[in-house]
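*Asks:* need coordinates for the below:
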Amino acid sequence: MLKQRFAGRAAPEGVAVLLERAQREVDPRDPRSLMALAAPLHALAGDRTVLQRCIHHGLEHWRDGPTHFYSSQSCHVASAGPFVIRINLWPLLPADPRRRAILADVLSYFDYHDHNFSFITANYAGPGYETDLYSYDATSMTGYPGEPVALTYLGRHTLDDATVLLYEGGKDVHRQLPPSQPSASINLMMTPADAGLTNQFYFDVERGVIRDYVGSWSHKRVDALAFARCWHDRQTPALLQQILECHPCSRTRIAAGQALVAIAGPDALGAGSRVRMLRDPLARALWDRAAPAPAAMPTIYSTTGREAT
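*Replies:* This next block holds a predicted model:
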């Protein structure tokens, strides 16, 4: 994590100019080069019309489908190449315990997590949030839940009007704390080309271990493959075989292998396929730690056997 503080706020150059500068001045191989744009992002955070224009666009074009808001919390302002400008809303937690727990989970309030991309962020509205920060070295771990991780505490920091923070992908771990008043932050994100193949993690900082995976593209692929266990036809085993042998994502290969075994039995996974599926340490760790599949998976739809409910 890097931090830069500003005594005053310069005049904003605009969204398009910031993205042009990012493409010209930031080295995608060096997340810390994002800090070269800390000053113009801090200046853009002073332009309250950015979010208002996004809201107005959604109100005016409500018949056209998706708006700038791709969730109730996040507003996609604009993007160019690997760079994205995004505004995040940080509301207060409701009093109702059930709704409070749901919203806290959605916003990652209180949950320590990392990112598989890097970004700089400035406070956009309200007093800003506090965050507790740790660091770790993603290259020193395999990446499975329960794995011990060396975490170094970096203190508590406040994203106030004078501050720009850099969060480095695969290095910084933090938890959001709810702000004292509704707030918003504006981010300049740099998404690597392989972001869809990498994982984000939840951490248990007291035990010093990976707690679980954050819902990301990898997580969605794994969830989708689980459907094949109970919704399959004659083509499904061959498709799973191809994925478990060839996919670059370790978690995806393992999920395909587990689905294949659940559908067609252990003998469907040949020795050569098994070697190709388990070609890296993460895949081997996930396969070894996986719970055994039930003896008979309930089938919802199949053209190869009797349908069951």
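*Asks:* C-alpha from now on. contacts and neighbour counts both.
*Replies:* Will do.
*Asks:* which parts of the stretch 1-150 of the chain are helices?
*Replies:* Using DSSP state H, counting those that start in this stretch, the helices of the stretch 1-150 of the chain run over 15-25, 38-44, 49-60, 97-106.
*Asks:* run this one through as well so I can compare:
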Amino acid sequence: MPRIIETATQHRAELGELVEALETGRFDARDEDCFASFGDGLKALANNRDFLADLIVAELKQRCRDQSAQNVYGPQVVILHQSRDFFIRANFWPSEDDRLLQENGPEAFFYHVPHDHNFSFLTAGYMGPGYWSDYYEYEYDSFAGAIGDEVDLQFVERSRLEQGKIMLYRAHRDVHAQLPADELSVSLNIMERAPHLSFRDQYRFDATGKTVAAHLTRSAIEPLLALCAQLGGGDGRDLVQSYAAHHPSDRIQFSAITALASSQASLEDRLAVFERGSRDANPFIARMAARQCAAVETGRPWIQRSVH
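*Replies:* Sure, this is the predicted structure:
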């Protein structure tokens, strides 16, 4: 489970103090101990009971101009600061009795979704009793990462992020399924930020079956590959084929293979692309392509009827 950071600091910090400490303190999210060392700073910000309300009031006065420009998340998140290597945010966690959850459903808050992270982050309980999580651990290098792959998820415990509790979630190791807080709660996060994160895989798991259920990472490259294969002519297809053969990310490689398959004129040609992929030496590519072959064969009667 996430590493618990013990800190008893009573210091009450402003947001700017934490930002300055991160920007001048040689922050390195790839170094676990370095990241953990900023637990005191996050706890000091969490000791400030006024800063978040003041920031929200200021945002509303300017009609959420900064949030509209910076926030790529939903209304559950308020972006507090963004820098090159990190950003700071607040997350809101409604209870099952809150109208917000009843109207939007648990999916809007990522409740009941076992998942890991392709980035590390520090988190602090700021307000309320805290959201619950079922915590697991796994070995990232123990499986290829294809959908349906078995994963040795080791259940650790169910606990909640109580006010003042500081934890470090470790990329590609800690897994949790978040559960509704007993009352509306707020957490503060220091998030790793880096261009390469979109090439690192994040997974949703089936915790009961202990398998990979879905890939959660998305990048701008993947939809562009599909467009390039369909609309880019010969040069476009050559480029997509290059991605399919050589891109260092297995997931993006397979997205390129899928784009090539989708651009084929006939069902048989589409199937042939996936069949070639199923013989690839890369186990991720081979398993994902074999899965697509099976899906095409299963849907063949419907596809053929819809064409005719």
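*Asks:* TM-score of the superposition?
*Replies:* Overlay of the two chains. TM-score (TM-score structural alignment, normalised by the length of structure 2): 0.79; 291 aligned residues with a Cα RMSD of 3.5 Å.
*Asks:* if we can go back for a sec, in CSV: the helices of the stretch 1-150 of structure 1, plus distance to residue 183 of structure 1.
*Replies:* Listed next are these as CSV, based on distance: least, Cα to Cα, whole Å:
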stretch, distance to residue 183 of structure 1
helix 15-25, 20
helix 38-44, 15
helix 49-60, 13
helix 97-106, 15
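*Asks:* tell me the most buried of the ones you listed?
*Replies:* Neighbour counts (mean count of other Cα atoms under 10 Å) averaged over each of the helices of the stretch 1-150 of structure 1 peak at helix 38-44, with a mean of 23.
*Asks:* got the contact list for that one?
*Replies:* Applying Cα atoms under 8 Å, 6 or more residues apart in numbering, the set of residues contacting helix 38-44 of structure 1 from outside is 4, 6, 9-15, 18, 120-123, 163-164, 186-188.
*Asks:* kindly report the same for stretch 61-75 of structure 1.
*Replies:* Applying Cα under 8 Å, 6+ apart, the contact partners of stretch 61-75 of structure 1 are 51, 54-55, 57-58, 76-77, 86-90, 107.
*Asks:* biggest separation within the residues you listed, which pair?
*Replies:* For the contacts of stretch 61-75 of structure 1, the farthest-apart pair by Cα to Cα is 57 and 107; their separation is 24.4 Å.
*Asks:* next, the buried residues of the top helix by length along structure 1.
*Replies:* Longest helix of structure 1, by residue count under DSSP state H: helix 250-264. Residues 250-263 are the ones in helix 250-264 of structure 1 that count as buried (16 or more other Cα atoms under 10 Å).
*Asks:* how about the helices of the stretch 151-300 of structure 1, start to end?
*Replies:* Per DSSP H, counting those that start in this stretch, the stretch 151-300 of structure 1 carries helices over the ranges 217-227, 236-246, 250-264, 271-277, 281-289.
*Asks:* please identify the deepest-packed of those.
*Replies:* helix 250-264 (a mean of 24).
*Asks:* have a look at how far, on average, it is from structure 2.
*Replies:* Comparison of helix 250-264 of structure 1 with structure 2 after fitting gives an average deviation of 2.1 Å (mean Cα distance after the TM-score superposition for structure 1).
*Asks:* which residues does the spatially most central residue of structure 1 contact?
*Replies:* Relative to the mean C-alpha position of structure 1, the nearest C-alpha, by Cα atoms, centre = their mean, is the one of residue 216, at 4.7 Å. Residue 216 of structure 1 is in contact with 196, 199-200, counting by Cα under 8 Å, 6+ apart.
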